[in-house]
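[1] just the structure for this:
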Amino acid sequence: MYTLALMIVFFSSCTQSQKSKEKIPVIAKNLKDKLSIEVDSLKLPFIFYPERWFLNNNQLYVLNNKDSSFLSIFDLYTQKLIQWGKIGNGPNEYIIPSLCRMKKNGNVGIYSNALNIMNIYQTKADSLIHTHTFHFPIWSKEHGIPKAYTRMQQYDDSLFIGTSFMPKEIAVELLNLKTEKVVDAIDFSLKPSENDYSGPYECKISVSDNYMAIAYRYINRLEVYQISSLGFNLKLIIGDDKLQNDLYNKDRDDEMIYYYSDVICGKNTIYAIYQGTQVQNLSNVRSSLEIYNLEGENLNTINLGRYISDIVIDETSNIVYACDKNIEDDYLYYYQLLPS
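    Next up is the predicted model:
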């Protein structure tokens, strides 16, 4: 037993050492000339204001806490709509619900940080059937609460990747919700110092089968990580490390350059929404869709013709579904990508 313990410690230390010593490629952005493709729109049978949304197969899952039913599930092929879930403390009710993307078609996770609970549901007929309940690792033992996870995506079985934003820290963690333990957390190379705030380092993540991409809001930078059941391993960086802390600390947020607003991981392709303008000019920008392979090569750059904040991708049909989160509407924009 003693020998086994030593072997585990040795293996763990070697893994961490390899992580820290590996030289990470930094790839300068070398974009292809922008292509322009036409935008079309799809009228929806509900008001589209997605706080969280994802596409699983042909099912669009949309969280909107302003609606009487906070979850809308819309089949893009058949146009069938399921609306479910109330705000409150009763059955099928949640306090400040959030949405977790599951890997299996027809499954959805709904969680509440305040209640420290995530319920897994399966869509069936016109409703949802509860299949499992998870709880998060306790972060504050004094108050018995988890971190305030703003985003949650399933990696595999009971392994999930959660993102939390606190005033002084940004955390991206691999969680085992069966054991209620943190398996690994990203040690960001760019992070706030002891006296800084986390705002200039805000980012979005997206997870695929064996890799993850991070896109930074105020840094012209994408990071690509390999994922396993043991944790994260940074593989490459696209862009630079130029910060905008000075403007943020002077409360001049509107003058900061807003770089990436969203990122999606396809099977072997990264799709990132790029703005590249000051925050105060966002409403006038024509957003771009940057498409990369896993080696950091820019495959295409597409002019989207208007401001787009968020996307989901149907890689099977080569369609990008897009929205402007600042607008409440019953239309969903979409773009038909050209065959690669």
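[2] contacts, neighbours, all on C-alpha from now
    OK.
[3] show me the contacts for the closest residue to Asn210 other than its chain neighbours.
    Nearest non-adjacent residue to Asn210, counting by C-alpha to C-alpha, 6 or more residues apart in numbering: Ile227, 5.1 Å away. Residues near Ile227 by C-alpha atoms under 8 Å, 6 or more residues apart in numbering: 210-212, 233.
[4] second input sequence below; structure requested for side-by-side comparison:
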Amino acid sequence: MSVGGAVIALACACGSADRHETHLEKRFAIEQAPDTDSVPLPYLVHPFRWYIRDDKMQIEDLNGEYFGHIFSLPELKPVCRFGRQGHGPGEYMNPGLACMQCGTDAALFEAIPNRLDIYRLGPTDSMELVETRQFPEWMKERAIPKAYSRLWQVKDSLYIGIAFPPRFPEIDLLNMSVPEVEATLDFPLQGSEEAGSYPYLFSASYSNGKLALAYRYIDRIEVYDVLPEGFRLDYVIGDGQPQEELSIRGRDDEMICHYTAVECDGERILALYQGCTDARMSGDGVKSAVEIYRASTGEGEVLWNMGRRIDDMSWDAGHETLYGYSALSDSALLYVFRSRNPQETK
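    Prediction:
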């Protein structure tokens, strides 16, 4: 990983027969260790999905009595819990947490039954169900939608959904008021039938018109503009090759884990880099890094050496604060990272 001046390499390479990719080299103007602190949460929670909007952190926990948890920022004070496990009203079996545009809105969704339940934070700090929407049917003969694993609200009833049906990932632009699929992302990388989708797993994040994908087993970040007509590839950072051969041969523990999370706020893209084999990820000697890029150009601004293992993260752009979670640490503990000089990351 090179560190030094701003991004200097702009190279075009064919991604498909009728499309060119703009590739940017990974270079950073600043390398630093951020100020690090830790914050104990008031009760045990296991972050599975978590999003920050405005001054609220929303966490989905699949292990407790409630699926949804809301904390106020920056003090991480509990606001409320919602979405209990069960089959009754306001109850779920295995929902996903959607990322909404407003921090006082939250949404849980399930494919079976087909529903997107939208909640709003009320004056008594309780979540009130305000609307239920449905996904487009994927298997029409059985009236079953795709089982989306991630969901972001783009505007009003327009959402981005990520699914992994049966072989390769799909990203759709959904109009939930109809409901119908408006557009589907055309991936530049196409996996082989033998290897399947495993080497093409990625983390994703959307905000303010930008969708970022960071691949787990490919040293590669893709950034897309999200337009009313669909997705347009803007640029690619890095140019790694999928580790298909190791996957096919069953040597998964030798595959290099590159990125485990990505955050986009429309202005910056933050990618959580590991750079070690899957076998090492099961130990405690990993020291992660966070690559910070300018979203409009892909220019590498800052490389944060975290000094510890971080498996997932959530970015609070308003307070210039990064929250990190490690599967090896106490589940009631979040790490907090801030730039040593906030001016350096602007």
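[5] just give the TM-score of the two.
    The TM-score (TM-score structural alignment, normalised by the length of the first structure) is 0.90; 322 aligned residues with a C-alpha RMSD of 1.7 Å.
[6] narrow the contacts of Ile227 of the first structure to those in strands?
    211-212, 233 (DSSP state E).
[7] derive a PyMOL selection command for the buried subset of those residues.
    Per 16 or more other C-alpha atoms under 10 Å, the buried members of these correspond to this PyMOL selection:
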select buried, resi 211+212+233
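[8] and Leu24 of the second structure, how many neighbours?
    Neighbours of Leu24 of the second structure under the rule other C-alpha atoms under 10 Å: 22.
[9] from Gly266 of the first structure, how far off is the residue in the first structure that it lines up against?
    Aligned counterpart of Leu24 of the second structure in the first structure: Ile27 (TM-score structural alignment). Ile27 of the first structure sits at a distance of 20 Å from Gly266 of the first structure (criterion: C-alpha to C-alpha, to the nearest Å).
[10] for Arg101 of the first structure, same thing?
    14 Å.
[11] settle it for me: which of these two has more neighbours?
    More neighbours surround Arg101 than the other of Arg101 of the first structure and Gly266, with 22 against 19 (other C-alpha under 10 Å).
[12] which position in the second structure pairs with that one?
    Checking TM-score structural alignment: Arg101 of the first structure goes with Cys99.
[13] please look at that match and Val154 and confirm they touch.
    No - at 9.2 Å, Cys99 of the second structure does not count as touching Val154 under the criterion of C-alpha atoms under 8 Å.
[14] picking up where we left off before, Provide the secondary structure category for the residue nearest to Asn210 of the first structure.
    strand (DSSP: H, G, I helix; E, B strand; the rest coil).
[15] can you pull the contacts of the match of Arg101 of the first structure?
    Here Cys99 of the second structure is in contact with 51, 106-107, 151-153 (criterion: C-alpha under 8 Å, 6+ apart).
[16] can you rerun that using 6 Å?
    Taking C-alpha atoms under 6 Å, 6 or more residues apart in numbering as the criterion, Cys99 of the second structure is in contact with Trp152.
[17] next one: Tyr293 of the second structure
    268-269, 299-301.
[18] could you tell me how many residues sit around the aligned residue in the second structure for Asn116 of the first structure?
    Aligned by TM-score structural alignment, Asn116 of the first structure pairs with Asn114 of the second structure. For Asn114 of the second structure, the count of nearby residues is 19 (other C-alpha under 10 Å).
[19] again, but for the one 3 residues further on
    One way to gauge burial is a neighbour count; for Asp117 of the second structure, by other C-alpha under 10 Å, it gives 20.
[20] which of the helices or strands spans it?
    strand 115-121 (DSSP states H and E).
[21] Tyr248 of the first structure now?
    helix 245-249.
[22] could you list every helix and strand that the next helix or strand after that helix packs against?
    Toward the C-terminus, helix 245-249 of the first structure is succeeded by strand 257-265 as the next helix or strand (DSSP H and E). On a contact count with 3 or more C-alpha pairs under 6 Å, 6 or more residues apart in numbering; DSSP states H and E, strand 257-265 of the first structure meets strand 203-207, strand 269-278.
[23] how close does the longest one sit to the second structure?
    Superposing on the second structure places strand 269-278 of the first structure at an average distance of 0.5 Å from its equivalents, by mean C-alpha distance after the TM-score superposition for the first structure.
[24] who's in contact with that strand?
    Contact with strand 269-278 of the first structure is made by 255-264, 287-293, as judged by C-alpha under 6 Å, 6+ apart.
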